[in-house]
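*Asks:* Need coordinates for the below:
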Amino acid sequence: MSISTFLRKKIVNIALLIAGGLILIQFIRPGIKNPPVTKDIQVPPDVAQVLRVSCYDCHSNETKLKWFDKIAPASWLVAGHIRDGRKALNFSHWDSLSAGDQKASLFLSVNQAMLGAMPLPSYTTFHGEARLTEKDINTLKTYVGGLAPVKVSDTSRITVAQQQFSKWATGALPAVQAVQPAPNGIAYIHDYRDWQIVNISDRFDNGTMRVILGNDIAIQAINRHQTNPWPNGAIFAKVAWEQLTDSNLVANTGELKQVEFMIKDDKKYAGTAGWGWARWKGNELKPYGKTLTFTQECVNCHQPMKGNDFVFTPAMADADRPDKVVNGAQLQLITSVIDNKRQTHTVLLGNAIAVQHARSGAAGAYPTGAILTLATWSQQEDAHWFGAKIPQHLQTVETVKVGTTTTYEGHQAPSWKQLPAADHTDRINYITHLKASVIFN
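*Replies:* All right, here's what the predicted structure looks like:
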């Protein structure tokens, strides 16, 4: 037998083995089923059409498989996508979600679509009709954006916030030592509240306002413009409060909803994108997540920001940082205010004396030596998160210094010259009477 004949027979035998294997694995079915629909999402026809074409195959009980989706091993991959998709969000079980979770799921879905994470590129490669067009995304944005109007807060929400503040100021809330670690072993970091501000966010999608704080390593990286990637040891704390909105559409911080941390260590947390993730919720500071797998939820949400080291909200530019523009002081957070009519976001900062007084909830004037700085930014839509607004430009920085006489200084963009001397009693009263936000220690 010649070598060429031997090779041909070997190739034929290998081909037959492969063909036989492909035939045999067709009997191993993943069992893709469509369970009953308990209640479908109720949306306008144009929105429903987009969801059905681009989302329902993986996120509903109305999956429609093409012929090639049924051939193994592709069918195994498809089955996995459907299983994971339904677990994350199932439009056929819409009634299983609370109203708040329904809205949050829709905003998250729109953001995943805008950032190109959904539908999965591996899916649209073979299901081109599922690709979302700009028109499709705008249809979803128009509908979902209308689900989050600015609402005046009712008495019950104000009462809840007041009760939480009273417990916090009097030390009636659980001691940090009693707070349980996250399922992945990360412990609650009690001194985050004295870190410096990295950025702020108005999450109008869920009615919260947020402040992102950074530890010394994170702040040093920002000052050196070395934030992609962030250095090991950098830690972010994100604090979220419910917005209490009055009849003038001015929102102050209400009940503290959650505190979450991102801890950079590309070796220790190599399995979760180089970051350690942890979150605590409510008065009890209850750790989020039932098992260690909750971290994958965090990674998946941040995956579209892989090119930005998985960080959604960047640090403020130097030109928009009050410490860089005017006084250079390293002041700590006291509270935050959003004016929805003026489209501004304001943060009150203070030195140690001012912060201690404000966080104690004590009545009366600030003690001598207290320094308060009120910084106000214009707002812009967050390019990385539909449903959020972040600072655009720093507009004003006002400083009140308490001594034998209380003094006021105001600086305004773009020149940052001190405002002319005048009677600023109203501004001093406003700044010194802002109530501190609850910041668990």
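*Asks:* Going by C-alpha atoms from here, please, whenever you check contacts or count neighbours.
*Replies:* Fine.
*Asks:* State the distance from K264 to T208.
*Replies:* To T208, K264 is 25 Å away according to CA to CA, to the nearest Å.
*Asks:* now swap in A270 and tell me
*Replies:* For A270 relative to T208 (CA to CA), the value is 31 Å.
*Asks:* what about the strands in the stretch 201-350 of the chain?
*Replies:* Using DSSP state E, counting those that start in this stretch, the strands assigned to the stretch 201-350 of the chain run over residues 208-214, 235-245, 250-264, 275-281, 286-287, 332-339, 344-350.
*Asks:* which other helices and strands contact the helix or strand just after the last one?
*Replies:* Using DSSP states H and E, the helix or strand that follows strand 344-350 towards the C-terminus is helix 352-360. Helix 352-360 makes packing contacts with strand 332-339, strand 371-381 when contacts are defined by 3 or more CA pairs under 8 Å, 6 or more residues apart in numbering; DSSP states H and E.
*Asks:* Out of the ones you listed, which one sits most buried?
*Replies:* Neighbour counts (mean count of other CA atoms under 10 Å) averaged over each of the helices and strands packed on helix 352-360 peak at strand 332-339, with a mean of 23.
*Asks:* can you list contacts of it?
*Replies:* With contact meaning CA atoms under 8 Å, 6 or more residues apart in numbering, strand 332-339 is reached by 193-197, 202, 249-253, 344-352, 355, 358-359, 434-437.
*Asks:* same check, this time on stretch 247-260
*Replies:* By CA under 8 Å, 6+ apart, stretch 247-260 touches 150-152, 157-158, 160-162, 164-165, 209, 237-245, 277-283, 285, 335-341, 437-439.
*Asks:* how about a cut-off of 6 Å?
*Replies:* Around stretch 247-260, the neighbours that count as contacts under CA atoms under 6 Å, 6 or more residues apart in numbering are 152, 161, 237-245, 278-282, 337-340, 437.
*Asks:* Of those residues, select the buried ones using a PyMOL command.
*Replies:* Buried residues among the contacts of stretch 247-260 (16 or more other CA atoms under 10 Å), as a PyMOL selection:
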select buried, resi 161+237+238+239+240+241+242+243+244+245+278+279+280+337+338+339+437
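*Asks:* before we go on, could you also do this sequence so I can check it against the first one:
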Amino acid sequence: MSISNFLRKRLVNIALVIAGGLVLIQFIRPGIPYPPVTGDIQAPPDVARILHASCYDCHSNETKLKWFDKIAPASWLVADHIREGREALNFSNWDSLSAGDRKANLFLSVNQVMFGTMPLPSYTAFHGDARLTEKDINILKTYVGGLAPVKISDTSRIGVAQKQFSQWAAGALPAVTDVQPAPNGIPYIHGYRDWQIVNISDRFDNGTMRAILGNDVAIQAINKHQTNPWPNGAIFAKVAWEQLTDSSLVANTGELKQVEFMIKDDKKYANTAGWGWARWKGNDLKPYGKTLTFTQECVNCHQPMKNNDFVFTPTMADADRPDKVVSGAQQQLITSVIDNKKQTHTVLLGNGIAVQHARSGATDAYPAGSVLTLATWSQQEDAHWFGAKIPAHLQTVETVKVGATTTYENAQAPSWKQLSAADQSDRINYITHLKASVIFH
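*Replies:* Below is the predicted model of the structure:
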């Protein structure tokens, strides 16, 4: 037998074995259950059409398989995707979710669509009708954005915030003296509240406002414009408060909800994208997560920011940083205010004397030597998260210095020249009477 005939026969045998194997594995069919629909999402027709076309095959009990989805081994992957998809979000059990969870899931879904992570690219490659157009995405954004209108806070939420502030100012909070570490062993970092501001965020999707603070390593990296990647040793603290909105649609910080940390060490945390992740919630600073697997949840959430070293928070341009445009501008956070009518976000910063006084809950005048800086930015949509607004451009920097006489200065963009103000006494009164945000040590 010639070598060519031998090879031909060998290839035929291999092909027959493969074909036989493919036939046999067709009998190994993972079961895909079709439980009843208990409570489907109620959405406008154009939104429902998009969800059915792009989401329901994996995220509902109304899965409709194409003929090629039923061929093994592809059918095994399809079954896994359906199982995982239903576990993450099932529109057929929509009525089992709280109103808050429904809204959060819809905002998350829109962001995943915008990031290009959902529907899965491997799915749309074979299911072209599941691809979303720009028009589809805008329809979803309009619908979901309408689920988070600005609401005036009720008295119960105001009462919760006032109680927390009083207990905190009296030294009774946090409610534990020994904060437990996160499940991955990362300890709670005391002293973060005196770090400098990296950025601020208006999370209108869940009714919180946030301040992102950075340690010295992070701030030095920002000053040197060396933030992608961030250097080892950089740490961020993200603090979140409930928004308390009054009848003028001005929101102040309410109840402190949580504080979370990102710690950069590309060797120590190589398995979690080079970052250590940790979060503590509530008055007792309870660590988030029951097992080490919670860190994968963090990595998955930040995966769309892989090309930005997994960091959602953009740094402010030098022209929009108070300390870069006004000499003597302070950096330690006292509180934060959002004006929904003017579309502005303001922070009150202070020197050590002012911060200590504000955080004590004292109602008397600031002591001599206090320096307060009130910085106000216009807002813009956060390109990294639909459902959030971040500062666009710094508009004004107001400074109050307390001494034998109290002085007021007002610098405005773009010249940053000091301007005289006819209402100096009103502005001094407003700035010195802003109540500090609760921020645990």
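*Asks:* do you know which of the helices and strands packed on helix 352-360 of the first structure lies nearest K9 of the first structure?
*Replies:* Counting by CA to CA, K9 of the first structure lies closest to strand 371-381 out of these; the figure is 65.8 Å.
*Asks:* List the contacts of I222 of the second structure.
*Replies:* By CA under 6 Å, 6+ apart, the contact list for I222 of the second structure is empty.
*Asks:* May I see the buried residues of stretch 396-414 of the second structure?
*Replies:* Applying 16+ other CA under 10 Å to stretch 396-414 of the second structure flags T396, V397, E398, T399, V400, K401, V402, Y408, E409, N410, A411, Q412 as buried.
*Asks:* Looking at those residues, which is nearest I71 of the second structure?
*Replies:* Among those, T396 lies closest to I71 of the second structure (CA to CA), at 63.5 Å.
*Asks:* How about the closest one: what's its closest non-neighbour residue?
*Replies:* Q412 (4.4 Å; CA to CA, 6 or more residues apart in numbering).
*Asks:* Check V47 of the second structure too.
*Replies:* Counting by CA to CA, 6+ apart, the nearest residue to V47 of the second structure once its immediate chain neighbours are dropped is L140, at 6.3 Å.
*Asks:* which parts of whatever helix or strand the one you found lives in are buried?
*Replies:* Assigned by DSSP H and E, L140 of the second structure falls within helix 134-145. Across helix 134-145 of the second structure, burial judged by 16+ other CA under 10 Å covers I137, L140, K141, Y143, V144, G145.
*Asks:* For the second one, give its distance to L132 of the second structure.
*Replies:* According to CA to CA, L140 of the second structure and L132 of the second structure sit 10 Å apart.
*Asks:* mind listing what L348 of the second structure touches?
*Replies:* I334, T335, T373, L374.
*Asks:* For I197 of the second structure, see how far away the closest residue to the last one other than its chain neighbours is.
*Replies:* Looking back up the chat, that one is L374 of the second structure. Nearest residue to L374 of the second structure, sequence neighbours excluded (CA to CA, 6+ apart): L348, at 4.6 Å. According to CA to CA, L348 of the second structure stands 11 Å off from I197 of the second structure.
*Asks:* List the contacts of K341 of the second structure.
*Replies:* Residues counted as contacts of K341 of the second structure (CA under 6 Å, 6+ apart): none.
*Asks:* switch the cut-off to 10 Å
*Replies:* Going by CA atoms under 10 Å, 6 or more residues apart in numbering, K341 of the second structure touches S248, L249, V250.
*Asks:* ok, E134 of the first structure to L115 of the first structure distance?
*Replies:* 12 Å.
*Asks:* I meant to write I217 of the first structure there.
*Replies:* 29 Å.
*Asks:* What of K306 of the first structure?
*Replies:* Remark: distance between K306 of the first structure and L115 of the first structure (CA to CA) = 11 Å.
*Asks:* show me where the stretch 1-150 of the first structure has helices.
*Replies:* 3-25, 45-54, 56-59, 74-88, 99-114, 121-124, 134-145 (DSSP state H, counting those that start in this stretch).
*Asks:* Quick one: average offset of the second one versus the second structure, please.
*Replies:* Relative to the second structure, and after both are superposed, helix 45-54 of the first structure has an average distance of 0.6 Å to its aligned residues, where the measure is mean CA distance after the TM-score superposition for the first structure.
*Asks:* picking up where we left off before, list residues touching both of L348 and I197 of the second structure?
*Replies:* Q331, Q332, L333.
*Asks:* Name the nearest of these relative to D46 of the second structure.
*Replies:* Nearest member of these to D46 of the second structure, counting by CA to CA, is L333, at 44.6 Å.
*Asks:* Could you verify my assumption that A161 of the second structure touches N283?
*Replies:* No - taking contacts as CA atoms under 10 Å, A161 of the second structure lies outside contact range of N283: 11.3 Å.
*Asks:* follow-up on the earlier one: quick check: of the contacts of K341 of the second structure, which has the highest neighbour count?
*Replies:* Taking other CA atoms under 10 Å as the neighbour criterion, V250 ranks highest of the contacts of K341 of the second structure with 20 neighbours.
*Asks:* In the first structure, what residue corresponds to it?
*Replies:* Matched to the first structure by TM-score structural alignment, V250 of the second structure sits across from V250.
*Asks:* any idea how far the closest residue to K151 of the second structure other than its chain neighbours is from A43 of the second structure?
*Replies:* Spatially, and ignoring its direct neighbours in sequence, K151 of the second structure is nearest to T245 (6.8 Å; CA to CA, 6+ apart). Distance of T245 of the second structure to A43 of the second structure, given as CA to CA: 28 Å.
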